[in-house]
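*Asks:* Have a look at this prediction, sequence included:
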Amino acid sequence: MQPGNHSQLPIFLLLGLSEKPEIQSVLFGLFLSLYLVTVFGNLLIILAIITDSHLHTPMYLFLSNLSLSDICFTSTTIPKMLLNIQTQSKAITYTGCITQMYFFTVFGLLDNLLLTVMAYDRFVAICHPLHYMVIMNLRLCAQLLLLTWLISVLGALPESLTMSWLSFCTIVEIQHYFCELPEVLKLACSDTFINNVVLYLVTGLMGFFPLTGILLSYSRIVCSVLRISTTGGKYKAFSTCGSHLSMVSLFYGTCLGVYLSSTWTHDSQTGAFASVLYTMVTPMLNPFIYSLRNRDMKRALRKLLCNTLSPQ
C-alpha cells in the first residue's frame, strides 16, 4: 500500500477472522448466537435485580452495572462484524473506527473497575459484617459507581485523541474483526511513539491498580475466613465470593491469554481469534456464573420467568 493524500480521510477495511467465503455463513450464525445469548443473559440479570426487592443490595447493584457494561462491550464490535458479513462489506469509516476504539476501551475499563468495586464490597461484607450496611450505604455505592463510569469515560480519551493525530494510507487493511488499537497502530504511516507510550501507560495504570485492589481485598478476606473456627462458616464465607472470583479469573485469564498469544506468535490472525475470548466468551459466561452459583439470583430469575410466562 502506498501512502495517499493524508488530507483525505482513509478507508479502513476489517478483514475479519477469515476471508474464506465458505465459512462466512458459519461465522455469522455462530457470532449472532453468541451475541444474542450474551445480550439476553445479561438483560435477564438486570431485570431480575430490578424486579426483586431482595436483590436491592450493593452487591447486586454493582452486578447489574456489570451486566449493562457487558452488553455495551459486545455491542461495540459484534453488530458491525455481523453487518459486514451480511452485506459482504469490510469497510468501516475513519470516524467509525476511532469511535469503536473509544467505546471498546470505555466498557473494557468499566468491566475492570466494577470487578474491583465488587471485590471491595465482598471485603466489607466478610471482614466487617456488622458494619456492612453502614459502610456500604446508598451514598457510597452511588459515588463508587459514578467514579467507575467517570474514570472509564475519561481514561479512554487519551488513546482515542492521540489516534486522531496519526496519518494513514488511503486504504488500511486491518487483520481483525474490529478496530483494536494495537492492530491499527501497526498500520499508521506516521510515528506512533507517543501513541505507544499512552497505550502502555493507560493499560498499565488501569490494569495494575484495579488488580492490586482485588488482590488486597481477597488477601484480607482469606485471613478473615481462616480465623473462622467452623468448617461450615468458612464454606459459607467463601461461597459468597465464589461467583465474583470466577468472574475475575475469567476476565483476567482471557485478557492474559490474548496478551501472551499476541506476544508469542506476532500473528494478527491468531490474535483476532484470541480476542474472541474476552470480547464474547467472558461477557456471555458472566450471567451463567452468577445465576448458577447464586441461590438468590436463581430464585429471582425463576420468579421473573414465571411472572413473564404466566397468563394474566
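*Replies:* Looks like it came in fine.

*Asks:* going forward, measure contacts and count neighbours with C-alpha atoms only.
*Replies:* OK.

*Asks:* In contact with the most centrally placed residue in the chain: list those residues for me.
*Replies:* Centroid-nearest residue in the chain: residue 108, 4.2 Å away (criterion: Cα atoms, centre = their mean). Residue 108 makes contact with residue 73, according to Cα atoms under 8 Å, 6 or more residues apart in numbering.

*Asks:* repeat for residue 290
*Replies:* So residue 290 contacts 243-244, 297 (Cα under 8 Å, 6+ apart).

*Asks:* again, 7 Å this time
*Replies:* Shown in contact with residue 290 (Cα atoms under 7 Å, 6 or more residues apart in numbering): residue 243.

*Asks:* again with residue 46
*Replies:* So, once contact is read as Cα under 7 Å, 6+ apart, residue 46 ends up touching 64, 67.

*Asks:* That one and residue 292, how far apart?
*Replies:* Counting by Cα to Cα, to the nearest Å, the gap between residue 46 and residue 292 amounts to 15 Å.

*Asks:* and what of residue 185?
*Replies:* Residue 185 is 41 Å from residue 292, by Cα to Cα.

*Asks:* ok, and here's another one to check against it:
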Amino acid sequence: MTEPTPVTRFAAVLRADNPGPMTLDGTRSYVLRAPGSATRVVVDPGPDDAAHLDALAAAGPVELVLVTHRHGDHTAGAPGLRERTGAPVRAVDPAHCHGGEPLHDGEVIEAAGLRVVVLATPGHTVDSVCLVLPDDGRPAPADDLAGGGTRPGDAPPGDGTPGDTRSDEAATGGAGSPSGTTVLTGDTVLGTGTTVIAQPDGSLGAYLASLDAIEAVASAGTGRATGLPGHGPVVADLADRVRAYREHRLERLAQVRAALAALGLSAGAHDAVEQVVARVYADVDPSVLGAARQSVAAQLAFLAQSDELARRPAHGGPRAPRHDG
C-alpha cells in the first residue's frame, strides 16, 4: 500500500490515482501532524477510491478531516474516510461537512499538535479556503517527484493556453530558505498551470482579492513560504507564484478587452464568450476548451461589472474593482 511522503516538517502527501487534464497527475491529499503527535489531520480526502482512502486511514489515527473546497475530486472520498476513521469532516459548505461544523475565516484549529489557520480564499469556488500552518518552518525536499510530483508531459489545467504551462523547476522554485509558514492552497494556487475560474460559482474579482490575501500571508515571514497545492508539485516560493498568477490574470484581461474592442462587442453581449474564445484561445487544446470558455465567462463578468461601476457617479458611489487595469 502506498504511504504518504513527507514534503514539509508537518505535512506528507498522498496522490490519488485520478489523472486528467483538469487534475494534472491526480488530486493531492495531505496528512498533517506535529512531530510526536499520536493523531493526524487529513486535508482533501480526494476521490472515492478505496485504495486511496485505505492508505489515508492507515497513515495513523485520523483526528480531523478538512476540505479546501467542494469539488468532487477533493470531497467525494470524505464520507468513506469518515466511515473508516470516525473523524469529523469540516468544510465551508455545510453540504460537505460530516459530523463537524463548517469552517470560518480566521478560525484557528488545534489538532494533531498543530495550529491550522483558516484563510477564506473564494474565487475558484465561493467556498474555497487555504489552510495555513504558521509554525511549519521547513521547505519541501528539492525532488518532490518522489512524493507524487507532476510527470513530464502531463497536461496543465487552467485556460489551456501555452503561456499557462510552467515547468516543474518554476513550480518548485528550486532550493529555498524556510520561512516558518506553509500554506495548503487547494485549487486556488496550483503546482503547475493556472486555476480555472468558472461562473457562476467562481468569481475573478474574488479570486484576485484572494491572491492579495495569500500574498500577505506568504510575505509576512523572513523567508519563503511554501505552498502545498491540490494538484501539481510543491510551490517553494508561494509569494512569487501568487505574483505571477496576478500578472497572468491581468494580461488575460487586457487580451479580452482588446478582443472585445476588435469585435465591436460589449462584455455583456450574448455571444461574447464564443467570439472571444475563438479569437484569444484559437490554439487551445480541445481537452481544455471548456475551461477556456469558463475562464472567458468569468473575465467578461468581471469586465462588465467594472464597466458598470465606472459609469456610476463618483460621488458616494462604489469604486471599480481595484485590479481592473
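*Replies:* Arrived safely. Just so it is clear, the model here is predicted, and its values are computed rather than measured.

*Asks:* Let me see the TM-score of these two.
*Replies:* Once superposed, chain against chain, the TM-score is 0.27 (TM-score structural alignment, normalised by the length of structure 1); 139 aligned residues with a Cα RMSD of 6.5 Å.

*Asks:* hmm, back to that, and residue 185 and residue 292 of structure 1? Which one has more around it.
*Replies:* Between residue 185 of structure 1 and residue 292, residue 185 has the larger neighbour count (other Cα atoms under 10 Å), namely 19 against 11.

*Asks:* Next, find the distance separating the more buried one from residue 46 of structure 1.
*Replies:* Counting by Cα to Cα - residue 185 of structure 1 and residue 46 of structure 1 are separated by 36 Å.

*Asks:* all helices for the stretch 51-200 of structure 1, in order.
*Replies:* With DSSP state H, counting those that start in this stretch as the criterion, the stretch 51-200 of structure 1 has helices at 58-75, 78-87, 94-127, 132-135, 138-155, 157-163, 181-185, 193-226.

*Asks:* and the ones you listed as CSV, adding distance to residue 12 of structure 1?
*Replies:* Shown next, in CSV, are these (distance: least, Cα to Cα, whole Å):
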stretch, distance to residue 12 of structure 1
helix 58-75, 19
helix 78-87, 12
helix 94-127, 6
helix 132-135, 49
helix 138-155, 25
helix 157-163, 14
helix 181-185, 9
helix 193-226, 19
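
*Asks:* Residue 309 of structure 1 is nearest to which of those helices?
*Replies:* The closest of the helices of the stretch 51-200 of structure 1 to residue 309 of structure 1 is helix 58-75. By Cα to Cα, the value is 22.4 Å.

*Asks:* Check what contacts the closest one and list those residues.
*Replies:* Residues contacting helix 58-75 of structure 1 (Cα under 7 Å, 6+ apart): 38-39, 42, 45-46, 49, 104, 107-108, 110-111, 114, 118, 121, 136, 141, 279-280, 283.

*Asks:* any idea of the angle that helix forms with helix 138-155?
*Replies:* 20 degrees (axes from the mean of the first three to the mean of the last three Cα atoms, to 10 degrees).

*Asks:* Compute the inter-axis angle for helix 58-75 of structure 1 and helix 94-127.
*Replies:* With the same axes, to 10 degrees applied, the angle from helix 58-75 of structure 1 to helix 94-127 works out at 160 degrees.

*Asks:* Tell me how far helix 58-75 of structure 1 lies from the chain's centre.
*Replies:* Distance of helix 58-75 of structure 1 from the chain centroid (Cα atoms, centre = their mean, to the nearest Å) equals 9 Å.

*Asks:* what do you get for stretch 85-97 of structure 1?
*Replies:* Counting by Cα atoms, centre = their mean, stretch 85-97 of structure 1 is centred 22 Å from the centre of its parent chain.

*Asks:* and the next element down the chain from the top strand by length along structure 2?
*Replies:* Longest strand of structure 2, by residue count under DSSP state E: strand 178-186. Tracing the chain C-terminally past strand 178-186 of structure 2 and defining elements by DSSP states H and E, one meets helix 204-218 next.

*Asks:* Helix or strand next in line after that next one, which one?
*Replies:* Following helix 204-218 of structure 2 in sequence order, the next helix or strand is strand 224-229 (DSSP H and E).

*Asks:* tell me the angle that next one makes with helix 204-218.
*Replies:* Using the same axes, to 10 degrees: strand 224-229 of structure 2 against helix 204-218 is 140 degrees.

*Asks:* and the host helix or strand of residue 272 of structure 1 with helix 78-87, angle?
*Replies:* Assigned by DSSP H and E, residue 272 of structure 1 falls within helix 268-276. Helix 268-276 of structure 1 and helix 78-87 are oriented at 130 degrees to each other (the same axes, to 10 degrees).

*Asks:* What is helix 268-276 of structure 1 packed up against?
*Replies:* For helix 268-276 of structure 1, the packing partners by 3 or more Cα pairs under 7 Å, 6 or more residues apart in numbering; DSSP states H and E come out as helix 231-265.

*Asks:* The helix it packs on relative to helix 94-127, how many degrees between them?
*Replies:* Going by the same axes, to 10 degrees, helix 231-265 of structure 1 makes 150 degrees with helix 94-127.

*Asks:* what's the closest non-adjacent residue to residue 6 of structure 2?
*Replies:* Distance criterion Cα to Cα, 6 or more residues apart in numbering; nearest residue to residue 6 of structure 2, sequence neighbours excluded, is residue 12 at 3.8 Å.

*Asks:* Enumerate the positions of the helix holding residue 272 of structure 1 that are buried.
*Replies:* 268-276 (16 or more other Cα atoms under 10 Å).

*Asks:* Residue 249 of structure 2 and residue 31 of structure 2, how far apart?
*Replies:* Look at residue 249 of structure 2 and residue 31 of structure 2: by Cα to Cα, they are 31 Å apart.

*Asks:* Which residue is the nearest non-sequential neighbour of residue 304 of structure 1?
*Replies:* residue 48 (6.1 Å).

*Asks:* Next, the contact list for that neighbour, please.
*Replies:* 300-301, 304.

*Asks:* That one sits in which helix or strand?
*Replies:* Residue 48 of structure 1 belongs to helix 24-51, assigned by DSSP H and E.
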